[in-house]
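**Q** Generate coordinates for the sequence data below:
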Amino acid sequence: MLTTNPFETEDGDKLREECGVFGVYDAESASAIVALGLHALQHRGQEAAGVTSWDGHNFHTHRAMGHVAGNFDRDEIIRQLPGRVACGHVRYSTTGETALRNVQPLFAELASGGFAIAHNGNISNAMKLRRDLIRSGSIFQSTSDTETIIHLVATSTYRTLIDRFIDALRKIEGAYSLVCMTPEGMIACRDPLGIRPLVMGKLGDTTIFASETVALDVVGADFVRELEPGELVTVSDAGIRSIRPFGKVRGRPCVFEHVYFSRPDSVLAGQSVYGVRKAIGAELAAESPTDADFIIPVPDSGVPAAIGYAQASGIPFELGIIRSHYVGRTFIQPADNIRHLGVKLKHNANRALIAGKRIVLVDDSIVRGTTSLKIVQMMRDAGATEVHMRIASPPTRHSCFYGVDTPERAKLLAARMTVAEMADFINADSLAFISVDGLYRALGEVGRNAAAPTHCDACFTGDYPTPLTDHDAQTVPDQFALLDERVLA
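**A** Sure, this is the predicted structure:
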């Protein structure tokens, strides 16, 4: 299990990114390179994976539930995906059911030919668009918001495919980083605010697009640049072309990519993700110091921030929680008593180190609080005399509608409790979160500019940078709603 945090539980107590995308143009056995790239992006989506290739005459697709390993590491699968152009996707769904029909890349035959699309993000007006399209006669084959883009392209009245594609993008709201394939070439683009990441690289004459730079590293490609917010890049035999259909836009990329989602060995906006996380830990130590014997990370996502906290505070960093890398979720059985034993099998307290000590636990976030409660109790059971908790992000008080799986707001612990109440709930001697301004300082800024924030931080502040059409419409009666729900079921 390549989960970012082994304390992630069945009840969704960790935020999870929706997807990762990877595209290759003009390479021998392009699908094999895509499969390697998807391995590096596995942390962004562990529910399903897919690869689509183009051999100059036909499109070929293989999609499967589960991890990249086991589905795309066999020669017979790669041989079924011939061609010099390919794109791939790893998925964790935030919209649409868990089913093979929702696994990407999605593919359709349009009037202009085949069209494959891989999407990272979430379209916040997808339901409204879908209802309108269904009423106009469109027939959907999935419950994924990504399919909405295909129908918008198919029904656009513009002449060329690229103009129809741009026309579709101008109708959608929310977050999207897309890699698309057509018989003419590859299209990659980011939404106007650049909420979700997308980078471009080169491997000789081969052009590569990926959600993170680490995927370029794994396949031996050189990083060229990030796609800019609102930028669309086409790659064909005629060359590489950059289009900015939305004009010059000031971006607001997701700040949680720095905190948790991106792999620590990636580079984001010119900054080492690992370095930023250490800086977050240092800021946290300055804002919320405490006397303790050891700083202990919650593995693995809390490690860089814990190192930064330890270095800034002068308190020794120690591995007080030992993770087993050989137990996956499939081991955990439904019965509560067996589930509890399974938790201890996946990660265990380093009792000889912790007994009789005052410790500070460092984690990346608190969502529902159930995981933090278990960790604190584990430390107390191991003999810790004091257990303090420090969180390397501000309190998560608002749901995300841009491609991150978050519970509804009523289930977010920070939305219904003060920090002191949260500390009581998880049974910690003290609890502190980095401030919003502290998070921005760790990114090299003086603090958050409320008038012009540089990132999307809506999960902390409630300041959503785009309309939330579908969410807002949930409170407005719709005479077609019942009919539509039956159609979409």
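
**Q** CA atoms for contacts and neighbours, from now on please.
**A** OK.

**Q** In contact with Val218, which residues?
**A** Leu36, Gly37, Ala40 (CA atoms under 8 Å, 6 or more residues apart in numbering).

**Q** how about 10 Å then?
**A** Contacts for Val218 (CA atoms under 10 Å, 6 or more residues apart in numbering) come out as Ile33, Leu36, Gly37, Leu38, His39, Ala40, Leu41.

**Q** Tyr25 versus the last one, what's the distance?
**A** Spelled out, that is Leu41. Remark: distance between Leu41 and Tyr25 (CA to CA, to the nearest Å) = 18 Å.

**Q** Which one of the contacts of Val218 is nearest to Asp237?
**A** Within the contacts of Val218, the smallest distance to Asp237 is 19.5 Å, found for Ile33 (CA to CA).

**Q** Proceed likewise with the subsequent sequence, for comparison:
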Amino acid sequence: MLTTDPYDDDKLREECGVFGIWGADTAAAVVALGLHALQHRGQEAAGITSYDRNWFHSHRAVGHVAGNFDEDHIIRQLPGDAACGHVRYSTTGESGLRNVQPLYAELSSGGFAVAHNGNISNARTLRQELVQHGSIFQSTSDTETIIHLVATSSFKTLLDSFIDALKQLEGAYSLVCITPEGMIGCRDPLGIRPLVMGKLGDAVIFASESVAFDVVGAEFIREVEPGELIVVNDKGIRSLHPFAKIAPRPCIFEHVYFSRPDSIVDGQSVYSVRKQIGAELAIENPVEADLVIPVPDSGTPAAIGYAQQSGIPFELGIIRSHYVGRTFIQPGDKVRHLGVKLKHNANQALIEGKRVILVDDSIVRGTTSTKIVEMMRDAGATEVHMRIASPPTRNSCFYGVDTPKREKLLAAQYDVTGMQDYIKADSLAFISIDGLYRALGETGRSNDHPQRCDACFTGDYPTTLTDQDGLANVTQFPLLAERVT
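**A** Next up is the predicted model:
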């Protein structure tokens, strides 16, 4: 089976989204609303686990939040004033219900539910060691490794066991956990994946993005710091820093594509940053044209910035239908091509006889760009220029983003001229890596101490990748000697 929408096939898959709340009536209902706001981060499956101070209750299902949690009877099956939830696109582990989060287990200390955004890059190695020592896994998710590490830790308390588990992990993680002792929110020492904290009355919330607070009417408090672990219970809020401090490397692609434009990430408006990326793109790569056209919807803010900086009119030259789901058809080039127009269609009356600049967030395999350029020419455009609001994506991500293998990435196969020929554009240009950093308010990328994780563009991975290269990570995260008690 093939999806009718190559636009979906040719985008980097959003990682996952997490949301948790402690101390709210009908906590599961609040989590469901929060997950609605985070649906863009994962459309494959959704789950919620609640805690009523006696028992844990879970509902997990394949599909969107709206299709699984909008019924009152489902929410009534999830009682309690504490809950965590997850929207998923699989980056590690097969698709299927057994991998849908939150994952839950009964430990010696009681119930333990965990929702995870990111990817544990040494999970396979850890899993092999755990299985050899008797652990029995119920899923293929890297997240289950965390549960087994907690369960087998020699430390006495749940908190110490949890920290002991974290110190064995490599890669990226933002976690929200519900336990009888409270809710835990934490980020990896580099802060690769985002996590923010807010309040709804007296209740405390963790979420992947601030937009989830807007939807539920909560107040944004602050970001969870890289390497920080926050425990929330009836006694209050406790912040711990169990890792030695190192320079953070938050994912730069959150600003380019993943986060919703109305979110605040790293203290900055995502929408404003994307407009500034477009402005930098126009400064670096000008071209004479009649129209600036965004590739819907992710290219829109950058296209606005490009148009404002260049003085070339912004127009909606591609119209997207929002009423087409991810339908499936039998393979066949002719039918597949017709399926493209179910979701995107050229605004021919606007485009005919015009020189157009198409602005998109990225090029992955190149199939999207090829189809869009062809669509513009079929609509009568005299010139088609592509401008990309990120540097060429030459490397796979191992931190929670489902990217193709490197050999499938167009920028890993061709230089920019070769990519231009492949998509059949009159010109093709990308923002430079320094231009991307300037759009974020920085002078440029520091090669000695990069400010962000930009490995998909530069190949500069901030951690050792044990499962990929077989090397043990012994120096990346120096750990504090003392345990937290």
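
**Q** on that earlier part again, could you dump the contacts of Val218 of the first structure to CSV with distance to Pro395 of the first structure and neighbour count?
**A** Output for the contacts of Val218 of the first structure, formatted as CSV (distance: CA to CA, whole Å; neighbours: other CA atoms under 10 Å):
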residue, distance to Pro395 of the first structure, neighbour count
Ile33, 39, 22
Leu36, 36, 19
Gly37, 33, 33
Leu38, 31, 32
His39, 31, 19
Ala40, 29, 23
Leu41, 27, 28
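
**Q** a markdown table for the residues you listed, including secondary structure and distance to Asp217 of the first structure?
**A** A markdown table is the format used below for those (DSSP: H, G, I helix; E, B strand; the rest coil; distance: CA to CA, whole Å):
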| residue | secondary structure | distance to Asp217 of the first structure |
| --- | --- | --- |
| Ile33 | helix | 12 |
| Leu36 | helix | 10 |
| Gly37 | helix | 9 |
| Leu38 | helix | 12 |
| His39 | helix | 12 |
| Ala40 | helix | 9 |
| Leu41 | coil | 11 |
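
**Q** Columns distance to Arg16 of the first structure on top of those, output as JSON lines?
**A** Shown next, in JSON lines, are the contacts of Val218 of the first structure (distance: CA to CA, whole Å):
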{"residue": "Ile33", "distance to Arg16 of the first structure": "25"}
{"residue": "Leu36", "distance to Arg16 of the first structure": "22"}
{"residue": "Gly37", "distance to Arg16 of the first structure": "19"}
{"residue": "Leu38", "distance to Arg16 of the first structure": "17"}
{"residue": "His39", "distance to Arg16 of the first structure": "17"}
{"residue": "Ala40", "distance to Arg16 of the first structure": "16"}
{"residue": "Leu41", "distance to Arg16 of the first structure": "13"}
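
**Q** Among those residues, give me the pair with the biggest separation.
**A** Applying CA to CA across the contacts of Val218 of the first structure, the maximum distance is between Ile33 and Leu41, 12.7 Å.

**Q** Which residue comes closest to Phe430 of the second structure once chain neighbours are left out?
**A** Spatially, and ignoring its direct neighbours in sequence, Phe430 of the second structure is nearest to Ile388 (4.7 Å; CA to CA, 6 or more residues apart in numbering).

**Q** Tell me the counterpart of Asp126 of the second structure in the first structure.
**A** Check again: residue 126 of the second structure is Leu, not Asp. Leu126 of the second structure maps onto Leu129 of the first structure when the alignment is built from TM-score structural alignment.
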